[in-house]
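Colleague: Turn this into a model:
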Amino acid sequence: MRHRPDRRPVGDPLPPPRPLSRRPDPSLTKAVDVTAHTTPPTAAPARPASAGPPRARRAAATASVWYLRAMALLNVLAVLSVPLRDRVHEYNEGEHFTPYLLTAGLVSAVLALWLAIAMRRRKRAAWIFNVVLAALTLAGMALFLLVPDQELDFRGHWVNWASAALTALFLMALLVGRKEFTSKGDRSNPRTALAALAGGLVLSGALGIGLVQATGSGTGAVLSDRLGYVLARFVTLDPTERAARLVQVPGWVDGTLNVTAALLFLSVLYVAFRSPRGRVMLSEDDETRLRTLLDRHGERDSLGYFALRRDKAAIFSPSGKAAVTYRVVGGVSLASGDPIGDPEAWPGAIDAWLAEAREHAWVPAVMGASEEAGVIYGRHGLSALELGDEAIVEVADFTLEGRAMRGVRQAHNRVRRAGYSVRVRRHEDIPEPEMARLVADADRWRDGATERGFSMALGRLGAPDDGRCVMVECHDTHGDLRALLSFVPWGTKGLSLDLMRRDRDSDNGLMEFMVIELLRQADEVGLARVSLNFAMFRSVFERGDRLGAGPVLRLWRATLGFCSRWWQIESLYRANAKYRPIWEPRFILFHKSSELPRIAVASGRAEGFVTTPGLPALFRRRSRACS
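Modeller: So this is what the prediction gives:
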């Protein structure tokens, strides 16, 4: 059974904070998957966490990324600085040439920056793109430098030799660091990128020709000249002397064409280097294996049953004794709760999950991990940030007596006097037609069209496989259903809140009445403990209201209070605190703090709090389900 902090009533002085790196449970001191070194021959052996690549290869890969960042910066500076832009254009149009990707254009800046991001994530497609383009660029430079030209003397300018040397060094760094770029992309990326490029060029070219035709002036310009002018503006802001003589347009047209090209290239680069979406559902075999692990080790984590969400994927340790369940959202491999199964096999499952994330350039993150799991994840390089607290009520310790419970006791008595009654049943004991009516009422009472929840919600109600779940129904004096709660199993003697719905026209206090009645009828379902709602940033609300709270804490408290108008952050904390529960901390785990904004957006999307606009069909990928 998982470690529990001492019972602490709300409002009592806080104990000293417990660091996540404290000595873990003795059962975890030797948490090593004993089969980690006996992987079947068909599986590729995982690289040990401590074994890094050779220093030279790693340095070469890093140098190539910094080269692209430098080119992006120089291109941006050239776009903003007229003298620098003129100098670059003078070099490129005369007897000089500049290093790879230095063109003083916004498109080149976007391209270099995007390639730097993709290369930093070790994407193989970005490496191939750079090798091919840099090799072609270097071959062209070598041709100019080694083959004499009667009109232009390319060999007589040191800038050309320096540009060729820089390009050659960049290409050499790519080749030396080749084995570092192992992250796979989606198989549909190349053809989708080509389709996006072709379609975008047609649309943006037509737009550019229309603008040039409507606003341009000049002598002797034909359609091919206008098209050439538009294509040239896609690369740089300033036209050549010949183009300026034939086509003359206002400056805003040149800027529009350049920005349009940058947006086009962003779209093409997005579909060319995006990561695979990942599996979106559990297979029947995965679900069976997870249920077996939950039967053996379900007591450890109150969120364990939520691993059975069918929009998650599961990856198992080599021994099959543990698993990590996750979902890929926006390039983030988002796991939730603790690994399922034997803690001694957790490291094997975590290694497999992290290896898959590296293979596909996904950002690994964990939502709602316990302190126990956070220690194990920390040994694999993940950092922890406290996300909030889970409210847990021990049935044996719960009482309505005492002044602190006066408000809850009065609310319970008021609802009971109004004639409401509560019925507690296992899902498997509810007839199918009656369950269908309960599901219909739950859908009707849902706040909004989106079903929210990911890490602490099952995402379905009434499924035949979830017969051990518990339904709490509240009926009024006429026998009409006015509210319901659904709980998932937490081992054999615990429940974890999954769904909470009520008729908006019903009396206040129904939820408190139902929770208390469930605790009173605990013997009927063999109940010893109940996990209620998760209170995000609970410590901020509790400490921010105290005398002597500092200005930073008070400001953070006020900010969360303002956000609670839409996301019920504070109300969830208040609703749970009235039961005087045990607060179990939950953590978000991540590799780099710079990835936290991306992880926050991904978790918001997974939980249903953040919605993204639909993409055109060209940019959407077909979901890959488990076989």
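Colleague: Please make it C-alpha for all contacts and neighbour counts, starting now.
Modeller: OK.
Colleague: what about stretch 462-478, start to end distance?
Modeller: Stretch 462-478 has its terminal residues 25 Å apart, counting by Cα to Cα, to the nearest Å.
Colleague: Any idea how far it is from the middle of the chain?
Modeller: Centre-to-centre, stretch 462-478 and its host chain are 33 Å apart (Cα atoms, centre = their mean, to the nearest Å).
Colleague: With stretch 490-505 instead?
Modeller: Distance of stretch 490-505 from the chain centroid (Cα atoms, centre = their mean) equals 27 Å.
Colleague: buried residues in it?
Modeller: Buried residues in stretch 490-505, counted by 16 or more other Cα atoms under 10 Å: 490, 491, 494, 495, 496, 497, 498, 499, 500, 501, 502, 503.
Colleague: Please provide the structure for the following sequence as well, for comparison with the first:
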Amino acid sequence: SAVTRELIHDPGGANLSWMGLWPENSHWVAASGRAAVPYREIGGVFLTVGEPVGDPAARTEAVREFTDFVLASGGVPCFYSVGDDVRAACERAGFRSVRVGEETVIELDGLEFRGKKFQDVRTAINRARKEEVTSLWTRWSECPLALKEQIIEISEAWVSDKGLPEMGFTLGGIDELDDPEVRLLLAIDARGSVHGITSWMPVYREGELVGLTLDFMRRRADGFRPAMEYLIATCALDAKDEGMEFVSLSAAPLASTNLGHAAGADDAGPAENRPAASALDSLLERLSHALEPVYGFRSLLAFKAKFQPSYVPLFMCYEESASLGFIGSAIARAYVGEVSTVKSARLVAALGVALRRGHGG
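Modeller: Got it, this is the predicted structure:
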């Protein structure tokens, strides 16, 4: 992971690459040393945590070498949550691709929360001022104990309300806050009560900090209601003042304005001229719907629309359709984590069945 961390700093990675540094991941490094791939091996599926990091010119080489490594290990390769450039590199290597989500990005150049479209954001900022709620930038190692205890309390209440384990894989929890390069932005009232918490991972390009990516989001259930709108707006304006280029609101897993459509379908002209939707459309829709009542990914994507972001498609690339059932089960287990309850065990089982049925298996 030390090599991966170095490559993420310089030459750099994608906006979501910092997640690849989380402790549960393994790391493959290209023979050239110019690229690395964070991944999870689950049930024989080697599921990448985003795309290769490092030299963009080494992407195609990294895709091919990593695939060879996986096949030599007797596994199934799957590049998960990758951008269009890596999707193209995967397709050149013989992979198929499908859209599995969207990253939402706020460009900071000239950003001003003005006009009717930003009404909700401005209302949150004005209400915070009126109710004496302010923002505090900190890091976990610097955060006072009284605030840490409140953050843990709010997070535990949020998790218990779901009735399922806290998700992982591309969604960080309390443990992922303890990183010296991850920034915390808190909403605090005049009495010292924490109403909302966000964490922001760095994005580097050639050693320079160019953006921040949202990960952890929690709000006190009975607290300042527009805490998230207030914190995201505050982060964007502060990052702009710091000279950064963008703030990413990350991706809502398996939620997209065009979920499951084959790559390139958006540009294929009128609907009647587009290729027939593959069985994978049904597969991903089933997976998304199975998770929505519990984790609300589509609701989260709709929430982020308040900030008028750009939408960047994310793809899953795979070699063989026959492996989709195994891949679906691996994705489910990656997100749900250790199956410790009957409810989560049933969810994982249901997702695997949905994926196989969705492909017609």
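Colleague: hang on, the earlier thing: please convert the buried residues of stretch 490-505 of the first structure to TSV, extending it with distance to residue 202 of the first structure and secondary structure.
Modeller: As requested, those are exported to TSV (distance: Cα to Cα, whole Å; DSSP: H, G, I helix; E, B strand; the rest coil):
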residue	distance to residue 202 of the first structure	secondary structure
490	58	strand
491	60	coil
494	61	strand
495	59	strand
496	55	strand
497	54	strand
498	51	strand
499	50	strand
500	52	strand
501	52	strand
502	54	strand
503	54	coil
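Colleague: Pick out whichever of the residues you listed sits closest to residue 456 of the first structure.
Modeller: residue 498 (6.8 Å; Cα to Cα).
Colleague: how about that closest one, what does it touch?
Modeller: Going by Cα atoms under 8 Å, 6 or more residues apart in numbering, residue 498 of the first structure touches 456, 457, 458, 485, 486, 487, 488.
Colleague: And it, how far from residue 196 of the first structure?
Modeller: 43 Å.
Colleague: Likewise for residue 607 of the first structure?
Modeller: For residue 607 of the first structure relative to residue 196 of the first structure (Cα to Cα), the value is 31 Å.
Colleague: Could you do residue 541 of the first structure as well?
Modeller: Residue 541 of the first structure is 49 Å from residue 196 of the first structure, where distance means Cα to Cα.
Colleague: Also residue 438 of the first structure?
Modeller: According to Cα to Cα, residue 438 of the first structure stands 47 Å off from residue 196 of the first structure.
Colleague: hmm, back to that, format the buried residues of stretch 490-505 of the first structure as a markdown table; extra columns: distance to residue 209 of the first structure.
Modeller: What follows is these, written out as a markdown table (distance: Cα to Cα, whole Å):
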| residue | distance to residue 209 of the first structure |
| --- | --- |
| 490 | 65 |
| 491 | 68 |
| 494 | 69 |
| 495 | 66 |
| 496 | 63 |
| 497 | 61 |
| 498 | 58 |
| 499 | 57 |
| 500 | 58 |
| 501 | 58 |
| 502 | 59 |
| 503 | 59 |
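Colleague: just these now: which is nearest residue 432 of the first structure?
Modeller: Closest to residue 432 of the first structure out of these is residue 499 (18.8 Å), distances taken as Cα to Cα.
Colleague: Filter the contacts of residue 498 of the first structure down to the ones in strands?
Modeller: Counting by DSSP state E, the contacts of residue 498 of the first structure place 485, 486, 487, 488 in strands.
Colleague: ok, the third one - how many residues close by?
Modeller: A count of nearby residues for residue 487 of the first structure, using other Cα atoms under 10 Å, gives 24.
Colleague: contacting residues for it?
Modeller: Contacts of residue 487 of the first structure (Cα under 8 Å, 6+ apart): 469, 470, 471, 495, 496, 497, 498, 499.
Colleague: Tell me the counterpart of the fourth one in the second structure.
Modeller: Just to be clear, that refers to residue 495 of the first structure. In the second structure, residue 495 of the first structure lines up with residue 212, judged by TM-score structural alignment.
Colleague: do you know how far its match is from residue 248 of the second structure?
Modeller: 6 Å.
Colleague: what do those two both touch?
Modeller: Residues touching both residue 212 of the second structure and residue 248 (Cα under 8 Å, 6+ apart) are residue 15.
Colleague: got the contact list for residue 328 of the second structure?
Modeller: Residue 328 of the second structure makes contact with 351, 352, 355, according to Cα under 8 Å, 6+ apart.
Colleague: Please work out how many residues are found near the residue mapped onto residue 327 of the first structure from the second structure.
Modeller: Aligned counterpart of residue 327 of the first structure in the second structure: residue 40 (TM-score structural alignment). For residue 40 of the second structure, the count of nearby residues is 20 (other Cα under 10 Å).
Colleague: where does the residue nearest the centre of the second structure sit relative to residue 41 of the second structure, distance-wise?
Modeller: The centroid of the second structure falls nearest to residue 251 when counting by Cα atoms, centre = their mean (4.1 Å). Counting by Cα to Cα, the separation of residue 251 of the second structure from residue 41 of the second structure is 22 Å.
Colleague: May I have the distance across stretch 33-50 of the second structure, first residue to last?
Modeller: Counting by Cα to Cα, you get 18 Å between the two ends of stretch 33-50 of the second structure.
Colleague: whoops, stretch 55-62 of the second structure was the one
Modeller: End-to-end distance for stretch 55-62 of the second structure, by Cα to Cα: 10 Å.
Colleague: can you list the residues that contact that stretch?
Modeller: The contact list for stretch 55-62 of the second structure (Cα under 8 Å, 6+ apart) reads 7, 11-12, 30, 34-37, 52, 86, 89-90, 92-93.
Colleague: Keep only those of these that are in strands.
Modeller: Residues of those located in strands (DSSP E): 35, 36, 37.
Colleague: Looking at those, state which has the most neighbours.
Modeller: Within these, residue 36 tops the neighbour count with 30 neighbours, counted by other Cα under 10 Å.
Colleague: Surely that one and residue 20 touch.
Modeller: No: Residue 36 of the second structure lies out of contact with residue 20 (Cα atoms under 8 Å); the separation is 9.9 Å.
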